[in-house]
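Novice: Provided below for reference: sequence and predicted model.
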Amino acid sequence: MTDGFYLFMGLTRLGNDYNVWDAESHVTYLKPGRGKITADMRTDDATFDLIREKTADGSKYLHWFDTDITDSSGDVVATVRSRVYFRLKERAQPAPA
């Protein structure tokens, strides 16, 4: 349900100057999900500002995103932790001093 979402969000928000890969995910199931289930996967601008800051010199950065999966009653039925790899592509890195 959540695979690839943060990868595509990163590519969309950061553009073609970044390598973005799904690195790993962990799911914790808390109770059966019956009926309609929902995942709210919003990410604020500050997160992408942090990613730009951490990768500005060409370093890799692995960021964890947390998502609650809820049922129609609003109860959390599972939690997902997704780790995404970010790195500024060599062509976009600043020239060495």
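Specialist: On my side now, so go ahead. Keep in mind that this is a model prediction, so the values were computed, not measured. Residues are numbered from 1 along each chain as shown.
Novice: every contact and neighbour count from this point should use C-alpha atoms.
Specialist: Will do.
Novice: I51 and F86 touch, don't they?
Specialist: Yes: A contact is recorded between I51 and F86 when judged using C-alpha atoms under 8 Å, the distance being 7.3 Å.
Novice: structure two is appended below for comparative analysis:
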Amino acid sequence: MGYFKNHYYVWDKAGSINYIKPGKGKLVAEFNLTEAKLASILAATRQGDKHFPEFDVLVKDHKGELVAEIKRTLYVRQRKERRGTL
């Protein structure tokens, strides 16, 4: 998401967590930003509109076992000075 750094505002808007079991030790959170999802975000924000994409995040322990499932909603909007340029 380095592309978004200087061109977009991006932050967490909402989230919910479904805890599966206690997490002990090192945990890893995984989510995928596919080319299709990225294209959808860019298309939805091209005219300066706000967009609220949702992501499923899986949190796993060091054994690869599922510890929690997170639903994240992001706020994404093209920076004012960039609107209409991309």
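Specialist: Okay, I see it. Remember, predicted model here, so these are calculated numbers, not experimental data.
Novice: can you pick out the residue with more neighbours from I51 and F86 of structure 1?
Specialist: Comparing I51 of structure 1 with F86 by other C-alpha atoms under 10 Å, the one with more neighbours is F86, at 26 against 21.
Novice: now do the contacts for the residue mapped onto that one from structure 2.
Specialist: Under the alignment defined by TM-score structural alignment, F86 of structure 1 is paired with V76 of structure 2. Applying C-alpha atoms under 8 Å, 6 or more residues apart in numbering, one finds that V76 of structure 2 lies in contact with 8-11, 41, 45, 50-53.
Novice: F31 of structure 2 -> structure 1?
Specialist: Residue correspondence to structure 1 (TM-score structural alignment): F31 of structure 2 is matched to M41.
Novice: could you find the closest non-adjacent residue to its match?
Specialist: In space, M41 of structure 1 comes closest to T67 once its chain neighbours are excluded; the distance is 6.3 Å by C-alpha to C-alpha, 6 or more residues apart in numbering.
Novice: for the one helix or strand that neighbour maps to, packing partners?
Specialist: According to DSSP states H and E, T67 of structure 1 maps onto strand 60-71. Secondary-structure packing of strand 60-71 of structure 1 (3 or more C-alpha pairs under 8 Å, 6 or more residues apart in numbering; DSSP states H and E): strand 37-39, helix 45-55, strand 76-88.
Novice: what helix or strand does the spatially most central residue of structure 1 sit in?
Specialist: Computing the C-alpha centroid of structure 1 and ranking residues by C-alpha atoms, centre = their mean puts Y6 first, at 3.5 Å. Assigning secondary structure by DSSP H and E places Y6 of structure 1 in helix 5-14.
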